[in-house]
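Student: My questions concern the predicted model and sequence given below.
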Amino acid sequence: MSVERMDGLVAVLDAIRSDNGITQSRLAQRVGLGRTVVAQRVAHLEAAGLVVQDGLGPSNGGRAPRLLRLRDRAGLVAGADIGATGMAVGLADLSGRVVAQVHEQVDVADGPDVVLGRVEELVDRLLAGLADPPPLWAIGVGVPGPVEFATSRPVAPPIMPGWDGHPIRERLSGRFAVPVWVDNDVNVLALGELRTNPAAARAGDLLYLKIGTGIGAGLVSGGRLHRGVNGCAGDIGHVAVAEADAVICRCGNVGCLEAVAGGAALARDGRRLAESGASPGMAEVLAATGDLTAADVTAAAERGDPAARAMLARAGRLVGGTLATLVSFYNPGLVVLGGGVVHAGDHVLAAIRESVYRRSLPLATRTLRIEPSVLGEAAGLAGAVHLALDNLFTPERLARWLPAGSPSGRPELAAAPERVPA
C-alpha cells in the first residue's frame, strides 16, 4: 500500500478510535477526504476486522446512517505502571478501556528479575481470569527512571539499581511474543491524562508535573508527547536550584530540585524536625513507627502542624519557581499536577500556583490553568495502555501487521522506525 493510502487509512482509523460511533459522512468531514476515498478506507478496515458497523445515527429525513465503531474486542493490550514502591498491571481492550487490573506493593530496587517476573505472573493471572479472552496484541510499560525510548532500556536510573541498560522489551516480548514499548513514568502519566481527560485533550499543549518520591515532567505539544532526542525531555527534578546548593541528590549531583522538594526530601526533613523537637506531631509518628514518610508530613500538615505546613509551602514554592520558567518557555494551556505529594493536600498545590502566577510572564499565564490530575494514580495504567495502542496504530507499524490481521507474534514491530514528520 502506498504511503498516501496508508496515511488516509490511519487518519480514518484514528477518527473512529477517537469518536467511537461516527457516521461515514461525519468521518469524511473530520479527515478531509472525499466520501469515495473514505468509503474505500472504511471497507479496508472492515475487511481487516478493525471496524464494524454498529447502530444507527440520527436521520436527516432519509435512511438513518450506520455508525462506525472500532472492533475493540478483537485484541487486548497489557499495561504495567511500575513505581518506586508499587505497581499497577492491567488488561485493556483496543479502545483503551481497562477490563482487568491489579495493584501491588513493590520495591523497584529489588531489581528487574524480581519486578518483571512479577509483571509476567500478573499478566498471566489476568488473562486466565477472563472468559475466552482475545489474543494479546502488545504491552506498554512505565518505569520510574530515564528511558531511551528507541531501545526501551533504562539509562542510569537513580532509584533503580540493577536496571541500567536492562532489556525490558526483549524480556517481555520474548515471554509473550508481542511488541513492547517502555517509557518513563511521567511520560506515561502525561499520556494517560491526554488520552482520557477531555480537558487535557482540548488543551493540546500541556505539561504534566509529578511530585512523588522524585519530581519529573511530561510535555505534550500539539497533542503529541514530546520526548526529546533521547527520551529524557522534562527531567526537571535534576534542575539546579540555589536553595539546594549544599544538598547532595541521589543522582550524585549537588543542588537538584528533587533533593529539596521531592517526597524523599520531605521525609528526610520531616525526620529532622521530629528529632529536633520542632514538630511534636511528627515526633509522635516517628516514635510510634520508627520511620517517617512524605505522607506522614502531609498528614501532619492537615492536622495543623505549623512545621509541616511550612515545609510543604517551601517545597511548593521551589517547585513553582522552576515550573514558572517552564511555563514562560513552553507556554502550555494546562498544567496537570500529580503524584503522592500533590494529592495528599492543598498546601503544595497552593504554593505552586502562587509561584507560577507571580513569576511567569503575564502572557504565558493569561489562559493557563493549573489543576490536579483528575485520574490520580489511575493515569499511570491508562498511559501504559495507550503507549501500546498509539504505537500499534502508527502508519509504519499498521502497514506491517494489518495484512495478517493482528500484531500478535510480531514482537519486532516495536523496533520498527517511525517516519520522521515533514
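Tutor: Everything's here; your move. Numbers count the residues shown, from 1 in each chain.

Student: For the rest of this, base every contact and every neighbour count on C-alpha atoms.
Tutor: Fine.

Student: Determine the set of other helices and strands touching the helix ranked longest in the chain.
Tutor: What stands out as the longest helix in the chain, according to DSSP state H, is helix 306-330. Packed against helix 306-330 by the contact rule (3 or more C-alpha pairs under 8 Å, 6 or more residues apart in numbering; DSSP states H and E) you find helix 258-261, helix 263-276, helix 294-302, helix 346-359.

Student: The third one vs helix 306-330, what angle?
Tutor: Here helix 294-302 runs at 110 degrees with respect to helix 306-330, directions being taken by axes from the mean of the first three to the mean of the last three C-alpha atoms, to 10 degrees.

Student: Compare the helices and strands packed on helix 306-330 and give me the one nearest Met311.
Tutor: Closest approach to Met311 among these (C-alpha to C-alpha): helix 263-276, 7.5 Å.

Student: quick one on the thing from earlier: report the buried residues of the longest helix of the chain.
Tutor: Judged by neighbour count (16 or more other C-alpha atoms under 10 Å), helix 306-330 contains these buried residues: 307-309, 311-324, 326-328.

Student: Please work out the angle formed by the directions of it and helix 263-276.
Tutor: When the same axes, to 10 degrees is applied, the directions of helix 306-330 and helix 263-276 differ by 160 degrees.

Student: got the contact list for Val106?
Tutor: Gly83, Ala84, Thr85, Gly86, Met87, Val115 (C-alpha atoms under 8 Å, 6 or more residues apart in numbering).

Student: List buried residues within those.
Tutor: Gly83, Ala84, Met87, Val115.

Student: Second structure follows, compare the two:
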Amino acid sequence: MSGVIGIDLGVTRVAVALLRDRERSEPLVRPTERSDTDALVGQITELVDQARTDDVAAVGVGVARVVEFETGRVVAAGRRPGPGGNGAVDLPLANVPLRHVLEERLGLPVFVDNRTSVSALAEAHDEQLEQVARHLVFLGIGAGVGGGLVLGGRIYRGATGGAGELGHTIVGLDLAGAVPAPMRFPQPGSLEFVASGHALDGLAGQARNVHPKSELARLRGEGKPVLGTDVIRAARDGDPSAARMIEIWGQRIGIGVANAINAFDPEEVVIGGYAAGAGDLLVEAARPLSPGSPRRALRRRPDSGPSRRPSRRGTSSRSRAARGRGSRPPCRRRRRRRRARSAGSARARAS
C-alpha cells in the first residue's frame, strides 16, 4: 500500500510523519522557520525528504491559517494582532499558493487545508479509518482557540474557507451600554480571549497569589514561570487550587461548547490541542454549561445529548488526517451497506 506524508504546520512548530498501512511513523518535529517564505518552504521540503520513501503517493498539509482549499492558497489574516494579544508571531505564508509551491519542490501531489479542520476529520474516524461520527465539532485549544467542523461526514469550510472560527465567537460581553467596538485581537469577551492557553496562564498567576501553599506557589517561590501546562499537571496530581483553575477554565470552554451544540447539533464535541491534556477534569467542568440542544431533548431522554470528550489522538490527529482529500476517507462499512442494498434490490427485482 502506498504511503502518504502528513505535515502539521503550526506557528511554533512543524511536525512531519509518514503514514502507511494505518500506521504512523515517529514524527520529525522542529521549531517553525518564520524568517521568510523561502526559508519555511525549504524547511518543509527538507523534513519531507527525510521522512519520504519510494512509495509515497501524496503529501497533506494542515496549516494554522484559513486556506482556500481548491487552490491551496493560504489566506492573509484579516487583521493584525493588537498589543497584548496572543498572536504576536505569524507564518510567512500570507497569500502564498502553498499547494503549487510544494508540488513544484516535492514532485508529488500536495493537498493543503486548515489544521483544525483536518483534526476534526481525524476525530470523526477511528483508528481503522472507519467513520464513527457524521456530525462533529472540534475545538482546538492552545495558544489560541480554533474550530473544525465535520457536517454530513465531510469537512465544512464555508464560502471562503473560514468556517469554524469558534474562537472569535462572543461568550461574555458587557451590554449595559453601547456595544463596545472591537479594539484588538483577540477581542475581549471572545472565546479565545477567555479560554485559550494564555487565559489559563492568567489563571495560574491568580492561583499562585491566592493559594500560597499550592504547588503553583511553590514553583513561583523557586523562581520558575508558572504557566497553564503547570496548572494541568498539578491538577492531575491532585492539587486542589490547580483543580479549581481547571474548573473555571472548563466552565468558560463549556459556554463555547454549548454555542457549538446549539448551532450545529453535532453527535460529538471534541476538545483537542494542549487542553486535551487536562482530560476528564476539563470535560466534566465544561459539561454542566453545555447540555443537549432543545431539539435533542425533544427526540431523546432529557439527560441525553451529544457526547463531549478530549481528543483520542492529542495533536497526532492532524498528521493522521492531513492526507489532503478534504473529505471522508474510504469507509469499508459504508461500501458494504451500499453493496448489500444493491444486492437486495436486485433480488427483489428478480423475484
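Tutor: It's in. Just so it is clear, the structure is predicted and the values come from calculations on it, not from any experiment.

Student: TM value for the aligned chains?
Tutor: A TM-score of 0.76 describes the superposed chains when it is computed by TM-score structural alignment, normalised by the length of the second structure; 312 aligned residues with a C-alpha RMSD of 3.3 Å.

Student: Quick check: the gap between the equivalent of Gly60 of the second structure over in the first structure and Ala388 of the first structure.
Tutor: By TM-score structural alignment, Gly60 of the second structure lines up with Gly140 in the first structure. Applying C-alpha to C-alpha, to the nearest Å, the value for Gly140 of the first structure to Ala388 of the first structure is 5 Å.

Student: what about the two, which has more around it?
Tutor: Using other C-alpha atoms under 10 Å, the more surrounded residue of Gly140 of the first structure and Ala388 is Gly140, with 28 against 25.

Student: related to what we said a few turns ago, spit out the residues that contact Gly140 and Ala388 of the first structure alike.
Tutor: Val77, Gly79, Val180, Trp181.

Student: Show me the helices in the stretch 51-200 of the first structure, by range?
Tutor: 112-128, 168-176, 185-196, 198-203 (DSSP state H, counting those that start in this stretch).

Student: Which other helices and strands does the second one contact?
Tutor: Other helices and strands packing on helix 168-176 of the first structure, by 3+ C-alpha pairs under 8 Å, 6+ apart, are helix 112-128, strand 180-184.

Student: and the ones you listed as a markdown table, adding distance to Leu225 of the first structure?
Tutor: Listed next are these as a markdown table, based on distance: least, C-alpha to C-alpha, whole Å:
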| stretch | distance to Leu225 of the first structure |
| --- | --- |
| helix 112-128 | 25 |
| strand 180-184 | 11 |
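
Student: And these: which comes nearest His347 of the first structure?
Tutor: Relative to His347 of the first structure, the nearest member of these by C-alpha to C-alpha is strand 180-184, separated by 26.9 Å.

Student: what helices or strands is the closest one leaning on?
Tutor: For strand 180-184 of the first structure, the contact count by 3+ C-alpha pairs under 8 Å, 6+ apart identifies strand 136-143, strand 147-148, helix 168-176, helix 378-392 as packing neighbours.

Student: make it 7 Å
Tutor: strand 136-143, helix 168-176 (3 or more C-alpha pairs under 7 Å, 6 or more residues apart in numbering; DSSP states H and E).

Student: Around Ala77 of the second structure, how many other residues sit close by?
Tutor: 12.

Student: In the first structure, what residue corresponds to it?
Tutor: With TM-score structural alignment as the criterion, Ala77 of the second structure matches Ala156.

Student: cool, Ala122 of the second structure as well?
Tutor: Looks like Ala122 of the second structure aligns to Gly192 there (TM-score structural alignment).

Student: Quickly note the distance from that match to Asn230 of the first structure.
Tutor: Gly192 of the first structure is 21 Å from Asn230 of the first structure, where distance means C-alpha to C-alpha.

Student: picking up where we left off before, out of the helices and strands packed on helix 306-330 of the first structure, which comes closest to Arg224 of the first structure?
Tutor: Comparing these by C-alpha to C-alpha, helix 346-359 comes nearest, at 23.9 Å.

Student: distance from the closest one to the second structure after superposition?
Tutor: Compared with the second structure after fitting, helix 346-359 of the first structure has a mean deviation of 2.3 Å; criterion: mean C-alpha distance after the TM-score superposition for the first structure.

Student: Residues in contact with that helix: which ones?
Tutor: Residues outside helix 346-359 of the first structure that contact it (C-alpha atoms under 7 Å, 6 or more residues apart in numbering) are 309, 312-313, 315-317, 319-321, 323-324, 342, 365, 370.

Student: pretty sure Met160 of the first structure contacts Asp110?
Tutor: No. Contact criterion C-alpha atoms under 7 Å: Met160 of the first structure and Asp110 do not qualify, at 8.3 Å.

Student: Contact partners for the match of Gly60 of the second structure?
Tutor: Applying C-alpha under 7 Å, 6+ apart, one finds that Gly140 of the first structure lies in contact with Ala78, Gly79, Ala80, Val180, Trp181, Val182, Ala384, Val385, Leu387, Ala388.
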